[in-house]
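**Student:** quick one: sequence and predicted model below, then my questions.
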Amino acid sequence: MVSDKLLNPGQVGRELAPMFGKAVGSWTITRWVVEGVALRDGGRLKLKAIRLPAGYRISMADVESFIAELTRDRTGERPALDAKGRAARADAELEQSGW
């Protein structure tokens, strides 16, 4: 992250303008950092950011990762899980099948 340029929420919103057709408001970006967005499984996905005295700073790599994860959630693709999540999913599938 050291080599990636850190932007404030307003700058991130302007960088996203070509993707959304217009600039995304800085408060929307801040809301993604603080509150996140609701996922279909009931969880929340938050945009990674660094909190400095002058406000949040966000890398575009983190924004791209956030949008990719949100897209996977909205399109129905199963998100990549860590070992604990895979084990929980396997346990649930076994229990559902009667094991």
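**Tutor:** On my side now, so go ahead. Residues are numbered from 1 along each chain as shown.
**Student:** all contacts plus neighbour counts: C-alpha atoms, from now on.
**Tutor:** Fine.
**Student:** quick check: residue 51 vs residue 71, distance?
**Tutor:** 25 Å (C-alpha to C-alpha, to the nearest Å).
**Student:** apologies, that question was intended for residue 45.
**Tutor:** Using C-alpha to C-alpha, we find residue 45 at a distance of 11 Å from residue 71.
**Student:** of the two, which one has the most company?
**Tutor:** Neighbours were tallied for residue 45 and for residue 71 using other C-alpha atoms under 10 Å; the higher tally belongs to residue 45 (18 against 13).
**Student:** comparison target, given below:
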Amino acid sequence: MRARKVWNGEHELRLTRLEYAVLEYLARRAGHIVTYQELWHEVWRHTSPLGEGEQRTVRQTIKRIRKKLGEDCGAPRFLYCVYNVGFRCAEDQVTLVE
């Protein structure tokens, strides 16, 4: 079984499975915009169209991840919001270890 750990500097973060899956998906696409629809289909595994309620679910999950990362929404370092489109993970802030 693969260990699922996220570190922010020297601090290990405690993420739920869903939060980890979202962060991993964004990190694997660092530098690229990931749409709400893409996250909804690929992480939540829903094939239904993305409505306002589903978009709110995605935003709330990102909000919890940002809080655990210690992100300042006014000056993000890791996760950037692309208004009404989705999110982008900063390339220079991510190191993936397999």
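**Tutor:** Received it, and whenever you're ready, just let me know what you need. Remember, predicted model here, so these are calculated numbers, not experimental data.
**Student:** report the TM-score for the pair.
**Tutor:** The TM-score (TM-score structural alignment, normalised by the length of structure 2) is 0.32; 49 aligned residues with a C-alpha RMSD of 3.8 Å.
**Student:** the helices in structure 1, which residues?
**Tutor:** Assignment of helices within structure 1 using DSSP state H yields the ranges 9-15, 17-20, 26-34, 60-75, 83-96.
**Student:** what's the most buried one of these?
**Tutor:** Here the criterion is mean neighbour count by mean count of other C-alpha atoms under 10 Å, and of the helices of structure 1 the winner is helix 9-15, at a mean of 19.
**Student:** who does that one touch, helix- and strand-wise?
**Tutor:** Contact here means 3 or more C-alpha pairs under 8 Å, 6 or more residues apart in numbering; DSSP states H and E; on that basis helix 9-15 of structure 1 packs against helix 26-34, strand 55-59.
**Student:** wait, which of those is closest to residue 10 of structure 1?
**Tutor:** Judged by C-alpha to C-alpha, the one of the helices and strands packed on helix 9-15 of structure 1 that comes nearest to residue 10 of structure 1 is helix 26-34, at 4.5 Å.
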